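Participant: Based on what follows, work out the 3D shape:
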Amino acid sequence: LALLLDNVERLGGSWQRAAQISLFLQIDASEAEGQALREQIGAMDEVAEAEWISREQALLEFQQQSGLGEALKELPDNPLPGVVLVTPREVDKVTLEALRLRLAELPKVQQAQLDLVWVERLTAILNLGDRFVFGLTLLLVMALLLVIGNTIRLHIENRRTEIEVIKLVGGTDSYVRRPFLYMGALYGLGAGLLAWLVLAYGLGWLNAAVIRLAGLYGSDFALAGVPAGDGLSLLLGAVLLGYIGAWLAVARHLNELEPR
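Facilitator: Next comes the predicted model:
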């Protein structure tokens, strides 16, 4: 789920376009002034992209999308102003509002418009996804500790007589505990490797459908695989959880196994 959320966030262009700032210029702004303003805005650090839409292009798009093409041809003059569409680098409500106010003060800008509702919805969705993944991670960690702890407990019960003999001849708790800790770490390593393989195969299987869907929208988006760093972190985390689960299980039951 964390990898899928990361892939969703990779759709940065789509998220950012939902938070675009539209700068409506004054009617008397010329083509050269609009292009110059676009270049000025595009050079700002907070801006990822700036696109200039001339009055003629805006009217043409409006005719195509509104279905009022014939009626608009009867107008004596083009009533639409030139527009600069600004795509920000970061989708943050406070940052975007500050950028909008800054852009509104530029020359020839009559109005700077930003749909903050989309930004708030986007931020809420991403935060919800992060919280859901974090909560599910905690549940899975506890489940893994419980499973490995129970598995180690069964091994301890099966070797109860052996452990009592070892302690009877002077074996220390550390000596008795060590093989079970190794066993827990090996269980974690095996689980991590299996999870990595299943995750890589699952993303590859899902990616075929994602590519077909993206192609229908004229996009070349594809799911990213499992990064090597994330895979190694998965293995390390699984080994540590296996070790911790084994240690907790042994610490709980070792005191009960005193020689009689």
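Participant: C-alpha from now on. contacts and neighbour counts both.
Facilitator: OK.
Participant: Tell me how far the strand or helix carrying Gly13 lies from the chain's centre.
Facilitator: Assigned by DSSP states H and E, Gly13 belongs to helix 12-18. Relative to its chain's centre, helix 12-18 lies at 14 Å (C-alpha atoms, centre = their mean, to the nearest Å).
Participant: Over to stretch 61-81?
Facilitator: Distance, centroid of stretch 61-81 to centroid of chain: 41 Å (C-alpha atoms, centre = their mean).
Participant: Tell me the buried residues in that stretch?
Facilitator: Residues 63, 72, 80-81 are the ones in stretch 61-81 that count as buried (16 or more other C-alpha atoms under 10 Å).
Participant: Secondary structure and distance to Phe134 for those - can I get that in JSON lines?
Facilitator: Shown next, in JSON lines, are these (DSSP: H, G, I helix; E, B strand; the rest coil; distance: C-alpha to C-alpha, whole Å):
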{"residue": "Gln63", "secondary structure": "helix", "distance to Phe134": "48"}
{"residue": "Leu72", "secondary structure": "helix", "distance to Phe134": "53"}
{"residue": "Leu80", "secondary structure": "coil", "distance to Phe134": "48"}
{"residue": "Pro81", "secondary structure": "coil", "distance to Phe134": "47"}
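Participant: this one as well, want them side by side:
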Amino acid sequence: MSASKMPTPQPAERVGAAPRNKVVDRPADDPDFRTLFHAWLESHRASLVDSLRRLGRQPVGSFFTCLVMAVALSLPMGLSLLLDNIERLGGSWQRAAQISLFLELSANDRDGQALSEQIAAMDDVAAVDWISREQALDEFQQLSGLGQALKELPENPLPGVVLVTPREVDKAKLESLRQRLAELPKVEQAQLDLVWVERLTAILKLGDRFVFGLSVLLVLALLLVIGNTIRLHIENRRAEIEVIKLVGGTDGYVRRPFLYMGALYGFGAGIFAWLLLAFGLDWLNDAVVRLAGLYGSDFALGGVPSADGFYLLLGAVLLGYIGAWLAVARHLSELAPR
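Facilitator: Below you'll find the predicted structure:
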């Protein structure tokens, strides 16, 4: 056999070795999903650490920025919590809208109890109180100061009264309920102070609108504060940002650290606002308890509910993020490399 027809020698296989897998080279410009995701996480981690480090280098300025934001956040939340506590004062606001049912003089205690049980079974009724003729006369004697003169009367002129407390303070619903109650047997007259109900509704609406308007103004102020703060950070890093954009850095890469910085400002402000509300309500509660005790009441202010505190913290973070995004979006076009 000639040398030209000799088979090309192959490398020997080691006995017991695993079969060789054919390696397929992946193009350099086609990274897999895991690599991309890891790079994305690493970029966000680096931006977060960098933002924390820069805030830590200016502890006094960062503290006062968060404190100013916290005061602005705590004002509307504190007023809202105070309104909620005022609604609980004396039991409930529904007590101010009671419907008084004056029964016929011929109605006895059994009729009054039966009527009270019938009314209490209605869906739009929260509570029912029965005042007999004798109880009404005793209360009138104590409050009017005419006790001796009333004893000279041949008979009790006062009727039995059923006090109905509705579930909702709404003028239309209260008037509908009053008309239904007036048609019940043994009821002589159904009386409702609609003027007080209208005043009560107006006071509640005024409080809600005031809190809403104050919240809008303070949210705008917070956006201005966080926007101006981020703008100062951008100016301090202008040269660095221009170099990053010169070597191909994207707008998202440039924007990311400032967004984390705004969110961190919001998080710190939310924590401070929560603490301010908790300590403020606790400090105010001492005076409220003493005042309520003078009137024989055990009323006390409630603290900050956990759900409200969490929403306050979440809202503060979102406000910081939005304010930072607006500030960077406004100045990003000016950060082109020269």
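Participant: Once they're superposed, what TM-score comes out?
Facilitator: The TM-score (TM-score structural alignment, normalised by the length of the first structure) is 0.98; 260 aligned residues with a C-alpha RMSD of 1.0 Å.
Participant: Now the helix or strand following the helix holding Gly13 of the first structure on the second structure. Mean distance?
Facilitator: Of the helices and strands lying after helix 12-18 of the first structure in sequence (DSSP H and E), the nearest is strand 21-25. With mean C-alpha distance after the TM-score superposition for the first structure, strand 21-25 of the first structure departs from the second structure by a mean of 0.4 Å once superposed.
Participant: re the thing from before, superposed on the second structure, what's the mean shift for the helix holding Gly13 of the first structure?
Facilitator: Looks like 2.9 Å for helix 12-18 of the first structure (mean C-alpha distance after the TM-score superposition for the first structure).
Participant: tell me what that helix is packed against?
Facilitator: The helices and strands touching helix 12-18 of the first structure, judged by 3 or more C-alpha pairs under 8 Å, 6 or more residues apart in numbering; DSSP states H and E, are strand 83-88, helix 116-158.
Participant: 10 Å - rerun?
Facilitator: helix 2-9, strand 47-53, strand 83-88, helix 116-158 (3 or more C-alpha pairs under 10 Å, 6 or more residues apart in numbering; DSSP states H and E).
Participant: Tell me the buried residues in it?
Facilitator: So helix 12-18 of the first structure, judged by 16+ other C-alpha under 10 Å, has buried residues 15-16, 18.
Participant: Same check on stretch 127-147 of the first structure?
Facilitator: Going by neighbour count (16+ other C-alpha under 10 Å), the buried part of stretch 127-147 of the first structure is 130, 133, 141, 144-146.
Participant: What residue, apart from its backbone neighbours, is nearest Ser297 of the second structure spatially?
Facilitator: Gly90 (7.9 Å; C-alpha to C-alpha, 6 or more residues apart in numbering).
Participant: Work out for me the element Val60 of the second structure sits within.
Facilitator: With DSSP H and E as the test, Val60 of the second structure turns up in helix 59-88.
Participant: and that helix, what other elements does it pack with?
Facilitator: Using 3+ C-alpha pairs under 10 Å, 6+ apart, helix 59-88 of the second structure is in contact with helix 33-57, helix 194-236, helix 251-294, helix 306-331.
Participant: superposed on the first structure, where does the last one end up, distance-wise?
Facilitator: Once the two structures are superposed, the average separation between helix 306-331 of the second structure and the matching residues of the first structure is 0.5 Å (mean C-alpha distance after the TM-score superposition for the first structure).
Participant: How far off centre is that helix?
Facilitator: Centroid separation for helix 306-331 of the second structure versus its chain: 14 Å, with C-alpha atoms, centre = their mean.
Participant: who touches Thr95 of the first structure in this structure?
Facilitator: By C-alpha atoms under 10 Å, 6 or more residues apart in numbering, the contact set of Thr95 of the first structure is 46, 88-89.
Participant: from those residues, which is closest to Asp115 of the first structure?
Facilitator: Of all those, the one with the least separation from Asp115 of the first structure (C-alpha to C-alpha) is Pro88, at 12.9 Å.
Participant: if I line the two up, what does that closest one land on in the second structure?
Facilitator: Here Pro88 of the first structure is matched to Pro166 in the second structure, going by TM-score structural alignment.
Participant: unless I'm mixing things up, its match is touching Asp123, no?
Facilitator: Yes - Pro166 of the second structure is within contact range of Asp123, at 9.3 Å (criterion: C-alpha atoms under 10 Å).
Participant: So the two - more neighbours on which side?
Facilitator: Pro166 (24 against 9; other C-alpha atoms under 10 Å).
Participant: what about Leu82 of the second structure, how many neighbours?
Facilitator: Around Leu82 of the second structure there are 16 residues (other C-alpha under 10 Å).
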